[in-house]
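**Q** Provided below are the primary sequence and the corresponding predicted coordinates.
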Amino acid sequence: MKFTFSAFATTAIVGLTAGAASAQDVSCGGIGAAGQWMGGAAEASDITTSEGPLTLEALPVTQGGNTVGYFSISETTEVRVEAQPVDGGDSVIELYDEAGTLILTDDDSGGAWASRAETTLQPGSYCLATRGYADGALTTDMRVGRLEHEDITQGLSGGFFGGGDPYFVGVDACTSDTQATLLGTGPIDGQLTDDGVTAINTISETPYYRFTLANPQAISVRAENPSADPYIYFFDGDGTLMAENDDYESLNSRIDFTTPLPAGTYCIGMRALSNPDVPVTLSVVGYDAAAALAELYDTGEAAPPLDGSYPVIDLGVLPGRSVRDAQVSGRQATWYAFEVPEQGALVVNAVEVTDSDPLLILYDDLGQEVAYNDDHGGTLNSQITARVQAGRYILAVRQYSDNYQGIIRIATERYIPAP
């Protein structure tokens, strides 16, 4: 059966339709719905040619929602993207290209709970999305500019471990003169199988690690303890920052080098976005493409293919309303696939029955993330509301952490616009 909006819901769907119409120039794979141009119009939002930075001020971000600004690049340009919360709040930014591919994300690199990142972008259109940490509500200023433009965030001063001039990456560059704890004994090439090379220390006591490769190797670097919320930075032997990551999975961090790194010496720097005095497990393992992909599917970080190679429960055409219970063990996602027969809105609730902290992630059939939620309405339960087109979708249901092994009740409601 079909569910038609009430008068209240009709107003909501009209708003959705209007938002979609305003976003038709830039969709970013659906992320850009209901966004706005950073410069007020498309022709005024090219940051390559803009005389100054482009800023959207005092934007409300609802609980569980986000706000999106569009900008364009006409020539390859180094840019800075920022979100500065107004009157409190903790922002998280995500930058997407026009196809909806996530380019970067940042939580606190702007300092004082603000978000900031710098990168080089190729010509095209982009979406800068800002949401509240843990899906909280906030009001924020958003800005995009070239590196010479004035910023709105303070950045991180001198790294986490001392004074000095502002330095964006959050820790001082690890050079040959930096004191660092050695990983392994000699070159670690032969130690990369299974659990690899591992060390457990607090970040306050051990902010840097150094290791050597005798031969080119594809590796994965991981830092784990959500209580610390570790942020990792990877440097070459000259102190050049090669990669960084925060919150790859939950509050843990990970960097994958899928192309073998040249033989040489490397350094890992870390800071804690939460508690620097709890032990963090730092490991360097050999990168296994098949295992890495399976792990992404297992944790819901990426959608599996619908070719039968990975277990997905097919629900067929989604009815107007459905309810089911599922035993969900830790961070191992349970996957559902379903058809939405026509354009409308989809609401999914995940409610604790026993021993659960539910988490939901919705993808389209191309594997592009449509919606995500952990905690909703001041509870540990989750809810996502998404505007959807007719087509096939994939839903991951999992626990926030391995500490939860209980039953989750999953309810879906599908709405169509009132005539």
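**A** Structure's in. What do you need? These numbers come from a predicted model, not from an experiment.
**Q** From now on I want contacts and neighbour counts done on CA atoms only, so please keep to that.
**A** Fine.
**Q** longest helix in this structure, by residue count?
**A** Ranked by number of residues, the top helix in the chain under DSSP state H is helix 7-22.
**Q** For that helix, buried residues please.
**A** 10, 13, 16-17, 19-20, 22 (16 or more other C-alpha atoms under 10 Å).
**Q** swap in stretch 264-275?
**A** Applying a neighbour-count criterion of 16+ other C-alpha under 10 Å, one finds 265-273, 275 buried in stretch 264-275.
**Q** Tell me the one among those nearest to residue 106.
**A** Nearest to residue 106 out of the buried residues of stretch 264-275 is residue 273 (C-alpha to C-alpha; 11.4 Å).
**Q** Could you list which of the buried residues of stretch 264-275 belong to helices?
**A** Going by DSSP H, the helices hold none of the buried residues of stretch 264-275.
**Q** May I ask you to confirm that residue 77 is in contact with residue 120?
**A** Yes: taking contacts as C-alpha atoms under 8 Å, residue 77 lies within contact range of residue 120: 5.6 Å.
**Q** Which one's more surrounded, these two?
**A** residue 77 (18 against 10; other C-alpha atoms under 10 Å).
**Q** gap between that one and residue 382?
**A** 39 Å (C-alpha to C-alpha, to the nearest Å).
**Q** rewinding a little: nearest to residue 393 among the buried residues of stretch 264-275?
**A** Distances from residue 393 to the buried residues of stretch 264-275, taken by C-alpha to C-alpha, are shortest for residue 273, at 34.1 Å.
**Q** also this one, for the comparison:
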Amino acid sequence: MGTMVQRRSTMANDNGPELKTYNYLKSFFEGPKLSEEDMKLPMWQRFKLLQDMRAKDPAGARNSAIFFRCLLLFQAPTQLYVFIAHIVPFFFGDYGPWVEYYMKVFVAFVFFNGMANWLCVILYDPGYYKTKDNPNLQLGNFDQPPDQFVPLIEQSSNGMNGHCVYDLTAKEGLPWEFCNECEMYIPPRSKHCKHCKKCILKRDHHCFMVGNCIGFKNQRYFFVLAFYALITGLVGGYFTYKYIQIEVWPHMYSWTYLIPPVTVVQTLFGQLTIFECLLVFHVILEFLFGTFGFIYFTSQLTVVALGKTLYELSRQTGVKSSNSINRNFRSVFGDFWLLNFIFPMTLIFRQRDDGIHWEGIKIDYNGNEKKNEDANNVI
């Protein structure tokens, strides 16, 4: 009897890792489900409800980040190989060896620049954390710093909405807000991200394509990454499409071969080669990434020129910038900001702002109140 119990316990332990793997894969592909009553709501309310449900599930954002990062790690190196080994020689080989050589150098330059900025977007954490050794930290009522800690900012309460005003004698005089989730005061223009579970300095938006928030410390890299995604996506997608049209299309019996599931099946049955299957996946992913790159690049170009963030622009928070367009770009990129599109210039040209002080930025609270009153009158 004891042997049977021991054998059953051993089997349960053996099935433990398999069960965990199954549950992880199940959670990876399964999303939150709405109830029958929620399905009766309008589409925009259902979409917002699904967003809130995904935000409460930490596995959702993590799985999305893993999926898109693995997809990019597959797409980028294989696309580099296809262009250098096949597409560039096919289209530019007739112009001479030097033209072909310089085109390969250009392709490699775009690849390494895009990957470098992608890594910087991920590795540069835009969060604002609660630490005792942070001299710019606004403390709550129950937080006591050590005796040797001398705050470098003046704290005072304005008695409104739990705000703590930062250095009212300064020109910017922007209020600090209290984050209930992190239980600390956060600098102006900072917001709490429900997906990252932390406060973000100058939060722009949460990008599921890269798997983390875009804020003060990594917005410059995201801007450049969107630019190179636009180039590699649309320009690269065009050349890949033309290569398929000339070299691969005559071997296909139907246009359905361009549908990814059909492409995989035909490859398994030997109708298409692995290289031809790779080209089909490349042209789809390139136009997909190119479209997202165009959307993000144009949106970042707009908000940076205005001196705002996507969050501030969409929520109409009343943030106004009196700075010039060049000053707004230097706030994000640092001096000589155009050089960031050649190589990340983090160590050479620092950003003009520090994520806490905002020269030339004001918040029009009266404008927000007027908009809210007008909205209520309309309703």
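**A** Sure thing, it's come through. All figures in this text were calculated on a predicted structure; none of them were measured in a lab.
**Q** what TM-score comes out when they're superposed?
**A** Put the two chains on top of each other and the TM-score (TM-score structural alignment, normalised by the length of structure 2) is 0.25; 157 aligned residues with a C-alpha RMSD of 6.7 Å.
**Q** mind giving me TSV with the buried residues of helix 7-22 of structure 1 and columns for distance to residue 327 of structure 1?
**A** Output for the buried residues of helix 7-22 of structure 1, formatted as TSV (distance: C-alpha to C-alpha, whole Å):
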residue	distance to residue 327 of structure 1
10	36
13	34
16	34
17	37
19	38
20	37
22	41
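**Q** And the furthest pair within these?
**A** Between any two of those (C-alpha to C-alpha), the greatest distance is 18.5 Å, for 10 and 22.
**Q** where along structure 1 do the helices fall?
**A** Counting by DSSP H, the helices of structure 1 are 7-22, 289-299.
**Q** Reformat the ones you listed into CSV and put distance to residue 69 of structure 1 next to each item.
**A** Formatted as CSV, the helices of structure 1 follow (distance: least, C-alpha to C-alpha, whole Å):
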stretch, distance to residue 69 of structure 1
helix 7-22, 12
helix 289-299, 29
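**Q** can you give me the strands for the stretch 301-419 of structure 1?
**A** Secondary structure of the stretch 301-419 of structure 1 (DSSP state E, counting those that start in this stretch): strands located at 313-317, 321-327, 334-340, 344-354, 358-364, 369-373, 382-388, 391-399, 407-415.
**Q** Just tell me which of these ends up closest to residue 143 of structure 1.
**A** strand 369-373 (23.5 Å).
**Q** That closest one packs against which elements?
**A** Secondary-structure packing of strand 369-373 of structure 1 (3 or more C-alpha pairs under 8 Å, 6 or more residues apart in numbering; DSSP states H and E): strand 358-364, strand 382-388.
**Q** Go through those and name the closest to residue 409 of structure 1.
**A** strand 358-364 (9.2 Å).
**Q** elements contacting the closest one?
**A** Other helices and strands packing on strand 358-364 of structure 1, by 3+ C-alpha pairs under 8 Å, 6+ apart, are strand 344-354, strand 369-373, strand 382-388, strand 391-399.
**Q** Residue 78 of structure 1: what's it in contact with?
**A** 118-121, 146-147 (C-alpha atoms under 8 Å, 6 or more residues apart in numbering).
**Q** Filter those down to the buried ones and hand me the PyMOL line.
**A** Here is the PyMOL selection string for the buried members of the contacts of residue 78 of structure 1, based on 16+ other C-alpha under 10 Å:
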select buried, resi 118+121+146
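**Q** Now, the contacts of residue 78 of structure 1 that are in strands?
**A** The strands, defined by DSSP state E, take in 118-121, 146 from these.
**Q** Most widely separated two among the contacts of residue 78 of structure 1?
**A** 121 and 147 (12.3 Å).
**Q** Are there residues contacting both of these two? Which ones?
**A** Common contacts of residue 121 of structure 1 and residue 147 (C-alpha under 8 Å, 6+ apart): 78-79.
**Q** List the buried residues of the helix or strand harbouring residue 375 of structure 2.
**A** In this structure, residue 375 of structure 2 sits in helix 365-378 according to DSSP states H and E. Residues of helix 365-378 of structure 2 classed as buried under the neighbour-count rule (16+ other C-alpha under 10 Å) are residue 368.
**Q** Could you identify the longest helix within structure 2?
**A** With secondary structure taken from DSSP H, structure 2 has its longest helix at helix 274-306.
**Q** Give me the next element, helix or strand, following it.
**A** Next in sequence after helix 274-306 of structure 2, counting helices and strands by DSSP H and E, comes helix 310-315.
**Q** Output the contacting helices and strands for the helix or strand following that next one.
**A** Of the helices and strands lying after helix 310-315 of structure 2 in sequence (DSSP H and E), the nearest is strand 319-321. Secondary-structure packing of strand 319-321 of structure 2 (3+ C-alpha pairs under 8 Å, 6+ apart): strand 361-363.
**Q** Quick one: list the elements packing against the lengthiest strand in structure 2.
**A** Secondary structure assigned by DSSP E gives strand 175-179 as the longest strand of structure 2. Helices and strands touching strand 175-179 of structure 2, by 3+ C-alpha pairs under 8 Å, 6+ apart, are strand 164-166, strand 184-186.
**Q** Residue 371 of structure 2 is nearest to which of the ones you listed?
**A** Ranking those by proximity to residue 371 of structure 2 (C-alpha to C-alpha) places strand 164-166 first, at 23.9 Å.
**Q** in the closest one, what's buried?
**A** For strand 164-166 of structure 2, the neighbour count (16+ other C-alpha under 10 Å) marks 164-166 as buried.
**Q** got CSV for these, with distance to residue 13 of structure 2 too?
**A** Output for the buried residues of strand 164-166 of structure 2, formatted as CSV (distance: C-alpha to C-alpha, whole Å):
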residue, distance to residue 13 of structure 2
164, 53
165, 56
166, 56
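**Q** ok, these vs residue 261 of structure 2, which is closest?
**A** Nearest to residue 261 of structure 2 among these: residue 164, at 56.4 Å, using C-alpha to C-alpha.
**Q** wait, the closest one sits on residue 184?
**A** No: at 10.4 Å, residue 164 of structure 2 does not count as touching residue 184 under the criterion of C-alpha under 8 Å.
**Q** Please enumerate the shared neighbours of the two.
**A** Common neighbours of residue 164 of structure 2 and residue 184 (C-alpha under 8 Å, 6+ apart) are residue 178.
**Q** for the nearest residue to residue 85 of structure 1 once chain neighbours are set aside, what are its contacts?
**A** Distances taken as C-alpha to C-alpha, 6 or more residues apart in numbering place residue 140 nearest to residue 85 of structure 1, at 4.1 Å, with adjacent residues excluded. Residue 140 of structure 1 makes contact with 57-61, 83-86, 91 under the criterion C-alpha under 8 Å, 6+ apart.
**Q** picking that back up, could you redo the ones in strands among the contacts of residue 78 of structure 1 as a markdown table and give each row distance to residue 336 of structure 1?
**A** Below are these laid out as a markdown table (distance: C-alpha to C-alpha, whole Å):
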| residue | distance to residue 336 of structure 1 |
| --- | --- |
| 118 | 37 |
| 119 | 36 |
| 120 | 37 |
| 121 | 35 |
| 146 | 42 |
